[in-house]
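In: Provided below are the primary sequence and the corresponding predicted coordinates.
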Amino acid sequence: MPAAAAPHRQLLGGILLLLLWRPAAVRARVTAVIVFGDSTVDAGNNNAVPTVVRSNFPPYGRDFPGRRATGRFCNGRLATDFYSEAYGLRPFVPAYLDPDYGIRDFATGVCFASAGSGLDVATAGVFVSKFTPTQPKSYSSIFNLRTIVLCSYDAGVDPPNQIRLNLSRYPKIGLGILIHSISSFRFPPNRSESASKSSQPNSSVIPLWKQVEYFREYKRRLAAHLGAAEAEGVVSDAVYAISVGTNDFIENYFAGTTRRYLQFGVGEYTDFLVGLARGLLVELYGLGARKVAFTGLAAAGCLPLVRARRMMLCAEEYNAAARAFNDALRGMVAELADDLPGAHLRFADVYDFFADILGDPARYGKLYR
């Protein structure tokens, strides 16, 4: 393994340690990896939803086994796929709505996440009207830009995700990091202007409450498949990964697409979101989850969508909101862990990892131009 790859292992290893709890726990029984959240961890559920928020077309998946665009907002596997493999489970976590997989596959891991979702139920509804199939054309002029895309931290809901890229100008600079020039604007397959005139409505993505409902359904199916006792063991010994919150700020609050910016100041909205996160953790605990990692936000103001709107400059007010959210979330998780008997809750801080990659991307792999 070349030396340049070492930082990647350090980054992934640092996040994995947050999920492995403590060295002795690596040898403990982990039955499954169960995932909730947004595009940072969506393994393809949006393929089954009538929405433009999809990534089941090239160049997504170019480094996935078989070079398949599975619906992951990434060039290859997601962080949660690596988690699963690290626990000795499958090398990837299948999407719950993927028709190619069934309850036998989901017994060792399942993803309920949906790109575009948020903690705030209003966030998922943004995409019913905001990105209709005919609207993205208005964005084409601002995306003739060269920008870094880190697949695991892309908001996954911006107009660049609704275009085709020139693959010859899409070189990889490191694990999960791509640099590209957007040379043309087109709709994804089957989302042309003519398709927009069809009678099928442009649906919302899957809100978090619905993801939890799918988890309840999953538990019932698992009990029917394995028996109640064994299914309960799978659920209690699974590791739960939650990655959500970026869209609440970027596509909801700061974008002014709902009335949240009128109802709350930034700090108040942060408290509102953290309260929702607490409710989610308590609900999952009541459903049997015991080992849960909640990933904080990356530098939201430096995401490709934000930088494209600001002449490639980061939005510090967005980054400040992300840091404040992370601080509040970290405190809530630590407090709740003391209140729930038998719960092992962790806050996974990825902000500095992401900032380091943005500051020195070549350190994380060879940069091709």
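Out: Perfect, I can see it now. Residues are numbered from 1 along each chain as shown.
In: all contacts plus neighbour counts: C-alpha atoms, from now on.
Out: OK.
In: The stretch 251-369 of the chain: strands as residue ranges?
Out: With DSSP state E, counting those that start in this stretch, the ranges of strands along the stretch 251-369 of the chain come out as 291-295, 344-348.
In: List the contacts of the last one.
Out: Under the criterion Cα atoms under 8 Å, 6 or more residues apart in numbering, residues 15, 18-19, 21, 290-296, 329-330, 333-334, 336-337 lie in contact with strand 344-348.
In: So which of the strands of the stretch 251-369 of the chain has the densest surroundings on average?
Out: strand 291-295 (a mean of 24; mean count of other Cα atoms under 10 Å).
In: picking that back up, filter the contacts of strand 344-348 down to the buried ones.
Out: Among the contacts of strand 344-348, the ones that count as buried by 16 or more other Cα atoms under 10 Å are 15, 18-19, 21, 290-296, 329-330, 333, 336-337.
In: And the most centrally placed residue in the chain, how far from Val126?
Out: Of all residues in the chain, the one closest to the mean position by Cα atoms, centre = their mean is Thr40, 1.7 Å from it. Look at Thr40 and Val126: by Cα to Cα, to the nearest Å, they are 18 Å apart.
In: re the thing from before, inside helices: which ones of the contacts of strand 344-348?
Out: Among these, the members falling in helices (DSSP state H) are Ile15, Leu18, Leu19, Leu329, Arg330, Val333, Ala334, Leu336, Ala337.
In: so Phe36, which of the three states?
Out: Secondary structure, DSSP: H, G, I helix; E, B strand; the rest coil: Phe36 is strand.
In: Would you enumerate the residues in contact with it?
Out: Cys111, Phe112, Ala113, Ser114, Leu208, Gln211, Tyr240, Ala241, Ile242, Ser243, Val244.
In: List the contacts of Gly125.
Out: Ser204, Val205.
In: Go again with 6 Å.
Out: Ser204 (Cα atoms under 6 Å, 6 or more residues apart in numbering).
In: isn't there a strand covering it?
Out: No - under the criterion used here (three-state DSSP), Gly125 is helix, not part of a strand.
In: Comparison target below:
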Amino acid sequence: MAFLEHDAWRVVSVLFLVSLNLSRSSVLGAPQVPCFFIFGDSLADDGNNNNLPTLAKSNYPPYGIDFPGGAATGRFTNGLTSVDIIAQLLGFDKFIPPFATARGNDILQGVNYASGAAGIRDESGQQLGDRISLNRQLVNHFSTVLRIKGILGSNVSAYLNKCIYSVGMGSNDYINNYFMPDIYPTSRIYTPEQYADVLIKQYKRQLKTLYLYGARKVAVMGLGLIGCTPAEISKFGTNGSACVDKINNAVILFNNRLQPLVDEFNSNLSDAKFTYINNFAISTTGPGTAGLISNSTCCEVDKELGTCVPFKTPCSNRSSYVFYDAFHPTEVVNLGLAARSYNALLPSDASPYDIRRLAMIYISHFEMALSFERNRAWRVGLSVLFLISLDLRSGALGARQVPCYFIFGDSLADNGNNNNLETRAKANYPPYGIDFPEGATGRFTNGRTTVDILAKLLGFDKYIQPFATAKGCETLAGMNYASGGAGIRDETGQQLGDRISLSHQLQNHLVTISRVREMYGANATAYLNKCIYTVGMGSNDYINNYFMPGVYPTSELYTPEQYADVLIEQYGQQLKTLYSYGARKVAIFGLSVIGCAPAEISRFGTNGSLCVDKINSAVMLFNDRLKPLVDELNRNLADAKFTYIDFFGIATAGLPALRLASSTCCKVREDGTCIPSETPCLIRLLHAFYDGFHPTETVNLVFGARAYKALLSSDAYPFDIHHLATL
């Protein structure tokens, strides 16, 4: 199995912080600019080509398979485009509508004019059919300006001056013009240097026209590595290189002329604030597409067109691919490009400033300085997220490190055991599972749980099955006994209905052991000794017991210190029982910052703190007793290898960013669970909590990564799960 390099794992530490910070400063607040206008080609098209007579369209499956609702909207990717993500980072709560369908006051927040196959030159892409060249996009924008003037009157110029404009053109002037000598004469008329000059000359006039229409804050997107697209490699070959060098070299000539053009505009045009986004450099420096599958496409493509074959099932591991079809990147690549466009990771990413700073121009110097200071800690940016997701997904590509994995826990690990119980603690309905391959399975999150991620990192090619439905040989790979609402104490969570307490989960495990013995006979014990066991219990003993004095008497019977002692005493007995059943490699999950859950904040208030301090203080008393318990078990039980995972410590590294605790991604009921079938937030990875209690997959990625391979010495004691598996 190929593991992540140490440095790659170090970026996990910033993931939680970055995602929360960007969400807090952008997505959850008012838009940073009044409107966002988008000019471009198929990399930005969100439906303008749908009704055109053209081969350059993508309004059919499998395009859009990961877009909210699984809709094929006309975006040439599996999910979001770069400009979709930039719009969200700028604070817009809706995607910018395509010009083809934008109506009424929708246009006040901006319009997307981008068109697949369009270019700087009017003829580019004509062999594919109709398309909306940059000149035509500018004509369309002028009609939008007139419509806005009809709404705002004399204030229209001041309004448009504040907007962000993104312009990304030129790719088709190469791949659907210059490098098609049988159709276009440009490569016979111009050398690559001359052609770059011709393009820049025309582009300059077009950008000046945009300026005349009121644009002042303009991000000009440089071209990416179009010579590395599967279509171009298939067409030209690489002559031993990784990509088609002659195409990328031509692109570099074009890009090298863009930055001086930006400088010229800023020097010569009054109030102009143009900036250059270096997509070529972003793709080749820093966190990028290293490790992603780049030599094939995720969807099955039409060999002539390079677009996805309609209705064919694409790859399941889309986060592991650079290209969705033969030309266009996957959402995970778009995420990296957008993140570094918005908040530059390296000085070369943007010049003279990134889009975040571009949006802030014209606000007070004090506010700008304050915002810069707040963002200083987050310079690594969201661009690391897709690498982490990729590497975690690819962790299962090798052999298993242990023969089986057994999971005990509550709703943080439940993957379907509560589905058929008489309980309110269940999550087998949308919008739960919106990002999980199988949909709403009973997991209390949008995608994968922490234990799902650990299973992949341990080398399991399938998720560990829930006890409620596991059959036959599935037992040999392990079992998930976790149950929403369950606790160390049997009565915990009873107000919610039925649930499977830890004691009951241990009884179920005994049933599993009997099945294993039927298959392995005398070798069963040796087999079970090699497995990994994770136990994460106790959260409900606080939020669904001790801190519910109207239902449970425990807070009247015990002080927080006494209650922690009572819980640890019972927990110790239960863990010894697990040991007696053959468990030797056991990871005990400490409780996290449950006082920061939106439901608890809503219920108790924070009295000026970020979270409910009395809950987190009680949790710390419990956690402080877990590490000595681990030492005791390892000292007194033969061959025992217990370890403690400090989820509280992992989470509190990002405590300043946990102001997001007051917000959930899905709309919630009074009990804190998602309202059935309601549409959740669009970009889930920018949220900490999915519902009132449970983290998003983004947070689970961090917990899973650092539990598996500790970033700090405090993350795990005495060893992380990666080390535990090797013992």
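Out: Arrived safely. The shown structure was predicted, so the numbers you read here are calculated from the model rather than taken from an experiment.
In: before we move on, back to that, list just the nearest of the ones in helices among the contacts of strand 344-348 of structure 1 to Arg220 of structure 1.
Out: Leu19 (25.9 Å; Cα to Cα).
In: With adjacent residues omitted, what lies nearest to Asp352 of structure 1?
Out: Ala298 (7.6 Å; Cα to Cα, 6 or more residues apart in numbering).
In: count of neighbours near the aligned partner of the one you found in structure 2?
Out: Taking TM-score structural alignment, Ala298 of structure 1 has Ser592 as its aligned residue in structure 2. Other residues within reach of Ser592 of structure 2, judged by other Cα atoms under 10 Å, total 22.
In: now Phe366 of structure 2
Out: 9.
In: so the helix or strand harbouring it aligns onto which residues of structure 1?
Out: Using DSSP states H and E, Phe366 of structure 2 falls within helix 365-375. Aligned using TM-score structural alignment, helix 365-375 of structure 2 spans no residues in structure 1.
In: picking up where we left off before, any idea which element the residue nearest to the centre of structure 1 lies in?
Out: Thr40 of structure 1 belongs to no helix or strand, assigned by DSSP H and E.
In: what's the counterpart of it in structure 2?
Out: Match for Thr40 of structure 1 (TM-score structural alignment): Leu412.
In: how much space between that match and Asp541 of structure 2?
Out: From Leu412 of structure 2 to Asp541 of structure 2 the distance is 14 Å (Cα to Cα).
In: Please apply the same query to Asp410 of structure 2.
Out: 10 Å.
In: Could you do Leu454 of structure 2 as well?
Out: Taken as Cα to Cα, the span from Leu454 of structure 2 to Asp541 of structure 2 is 24 Å.
In: The two - which one has more neighbours?
Out: Leu454 (27 against 24).
In: What is the aligned counterpart of that one in structure 1?
Out: Aligned partner of Leu454 of structure 2 by TM-score structural alignment: Tyr83.
In: Name the nearest residue to its match, ignoring sequence neighbours.
Out: Leu16 (6.6 Å).
In: Kindly report the same for Phe73 of structure 1.
Out: Ser55 (5.6 Å).
In: can you pull the contacts of the counterpart of that neighbour in structure 2?
Out: Ser55 of structure 1 maps onto Ala427 of structure 2 when the alignment is built from TM-score structural alignment. Contacts here follow Cα under 6 Å, 6+ apart; on that basis Ala427 of structure 2 touches Gly442, Arg443, Phe444.
In: and the match of Leu454 of structure 2, what element?
Out: helix 79-86.
In: Now do that helix: distance to the chain's middle.
Out: 14 Å (Cα atoms, centre = their mean, to the nearest Å).
In: buried stuff in the very next helix or strand once past that helix?
Out: Remark: after helix 79-86 of structure 1, the chain's next helix or strand is helix 103-106, criterion DSSP H and E. Under the neighbour-count criterion of 16+ other Cα under 10 Å, helix 103-106 of structure 1 has Ile103, Phe106 buried.
In: With stretch 146-157 of structure 2 instead?
Out: Across stretch 146-157 of structure 2, burial judged by 16+ other Cα under 10 Å covers Arg147, Ile148, Lys149, Val156, Ser157.
In: measure Ala28 of structure 1 to Tyr87 of structure 1 for me?
Out: Counting by Cα to Cα, the gap from Ala28 of structure 1 to Tyr87 of structure 1 is 10 Å.
In: Show me which of the two is the more surrounded one.
Out: Higher neighbour count among Ala28 of structure 1 and Tyr87: Tyr87, with 20 against 11, using other Cα under 10 Å.
In: Could you pull up the residues touching that one?
Out: Neighbours of Tyr87 of structure 1 in contact, by Cα under 6 Å, 6+ apart: none.
In: State the distance from the residue nearest to Phe73 of structure 1 to Phe127 of structure 1.
Out: 15 Å.
In: Return the member of the ones in helices among the contacts of strand 344-348 of structure 1 nearest to Leu78 of structure 1.
Out: Ile15 (12.6 Å).
In: And the strands in structure 2, which stretches?
Out: Using DSSP state E, the strands of structure 2 run over residues 36-40, 164-168, 217-221, 273-277, 350-351, 405-409, 478-480, 532-536, 585-589, 641-645, 716-717.
In: what's the first one aligned against in structure 1?
Out: Just to be clear, that refers to strand 36-40 of structure 2. With TM-score structural alignment applied, strand 36-40 of structure 2 matches no range in structure 1.
In: by contact count, what packs against that strand?
Out: Contact here means 3 or more Cα pairs under 6 Å, 6 or more residues apart in numbering; DSSP states H and E; on that basis strand 36-40 of structure 2 packs against strand 164-168.
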